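Novice: Following is a predicted model, sequence given first.
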Amino acid sequence: MIRQIGDYLRHLRLQIPILIGIRSTMLKTSLDFTREATMHNDWAREKIKAELALRGLSLSSVARNAGLDRTAGSVALKRHWPKAEQAIAKAIGKKPEEIWPSRYPTASGEEPPS
């Protein structure tokens, strides 16, 4: 029974992009986001989550404590959201610029790479 459920779920995972008209090449995976972050010297998502876990926190708890929606933390790992980035950085004890240098201008005033 469990094997049948697993097979069905794998089948669905392969079929959903086709059913909603999205090519699988257009879907980004967490590995893609990690590669992009590494190219810009941003911290990897896993490192940020690990630092929070060492302090007994999660992305959603940090977001809620900052008065943000519980999903704000995970969204901030994917795209620029200054309030959520600030809350995560404060929880880790760093500045947002240290965690996501690609999202903030450098000291010389240059724009970060996009």
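Specialist: It's in. Residues are numbered from 1 along each chain as shown.

Novice: switch to C-alpha atoms for all contacts and neighbour counts from now on
Specialist: Noted.

Novice: ok, now which ones touch residue 81?
Specialist: Neighbouring residues of residue 81 by CA atoms under 8 Å, 6 or more residues apart in numbering: 72, 75.

Novice: for residue 74, that is, sorry about that
Specialist: Contacts of residue 74 by CA under 8 Å, 6+ apart are 59, 60.

Novice: For whichever strand or helix holds residue 46, which residues meet the burial criterion?
Specialist: Element membership of residue 46 [criterion: DSSP states H and E] is helix 45-54. Residues of helix 45-54 classed as buried: 45, 48, 49, 51, 52 (neighbour count, 16 or more other CA atoms under 10 Å).

Novice: which strands and helices sit next to the very next helix or strand once past that helix?
Specialist: Using DSSP H and E, the helix or strand that follows helix 45-54 in sequence is helix 59-65. Helix 59-65 is packed against helix 72-78, helix 82-92, with contacts defined by 3 or more CA pairs under 8 Å, 6 or more residues apart in numbering; DSSP states H and E.

Novice: Got another one to weigh against that:
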Amino acid sequence: MRFFDLEKHEQTKCKLRINGSSLFQVARTVGVSPAFVTHVSQGRKQSLRIQQGIADALGVEPSSIWPERYEQGEGEMTTTKN
């Protein structure tokens, strides 16, 4: 069963606003629908590209936002299997 983290999603949206961005702007930058970015932020879907886009907008690594989605690799991030 997949876990949806709506609290982390709201925190991410707040941090994006503080940094002058939004999930909508991430969607435009990455070239996907805002709904898909929202689903990834909530944990309903997984996309390394969208997670990286959100992280880039925040100036951090995706693993610092969603450590539970990443395993420690040798220089590369990989998503965990759900």
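Specialist: Perfect, thanks for sending it. Fair warning: this is a prediction, and the values are worked out from it, not measured in the lab.

Novice: Of all residues in structure 1, which one is nearest the centre?
Specialist: In structure 1, the centroid-proximal residue (CA atoms, centre = their mean) is residue 77; its distance is 2.7 Å.

Novice: now for residue 93 of structure 1: what does it line up with in structure 2?
Specialist: Counting by TM-score structural alignment, residue 93 of structure 1 lines up with residue 59 in structure 2.

Novice: Check the spacing between that match and residue 35 of structure 2 real quick.
Specialist: From residue 59 of structure 2 over to residue 35 of structure 2 the distance is 22 Å, taken as CA to CA, to the nearest Å.

Novice: thinking again about what came up before, what count of nearby residues applies to the match of residue 93 of structure 1?
Specialist: Using other CA atoms under 10 Å, residue 59 of structure 2 is surrounded by 12 other residues.

Novice: cool, residue 111 of structure 1 as well?
Specialist: Around residue 111 of structure 1 there are 12 other residues, counting by other CA under 10 Å.

Novice: isn't it right up against residue 101?
Specialist: No. Assessed by CA atoms under 8 Å, residue 111 of structure 1 is found out of contact with residue 101, at 10.4 Å.

Novice: Tell me the residue in structure 1 aligned with residue 15 of structure 2.
Specialist: In structure 1, residue 15 of structure 2 lands on residue 51 (TM-score structural alignment).

Novice: With residue 30 of structure 2 instead?
Specialist: Per TM-score structural alignment, residue 30 of structure 2 is aligned with residue 66.

Novice: Quick one: list the elements packing against the longest helix along structure 1.
Specialist: Looking across structure 1 with DSSP state H, the single longest helix is helix 2-19. Helix 2-19 of structure 1 is packed against no helix or strand, with contacts defined by 3+ CA pairs under 8 Å, 6+ apart.
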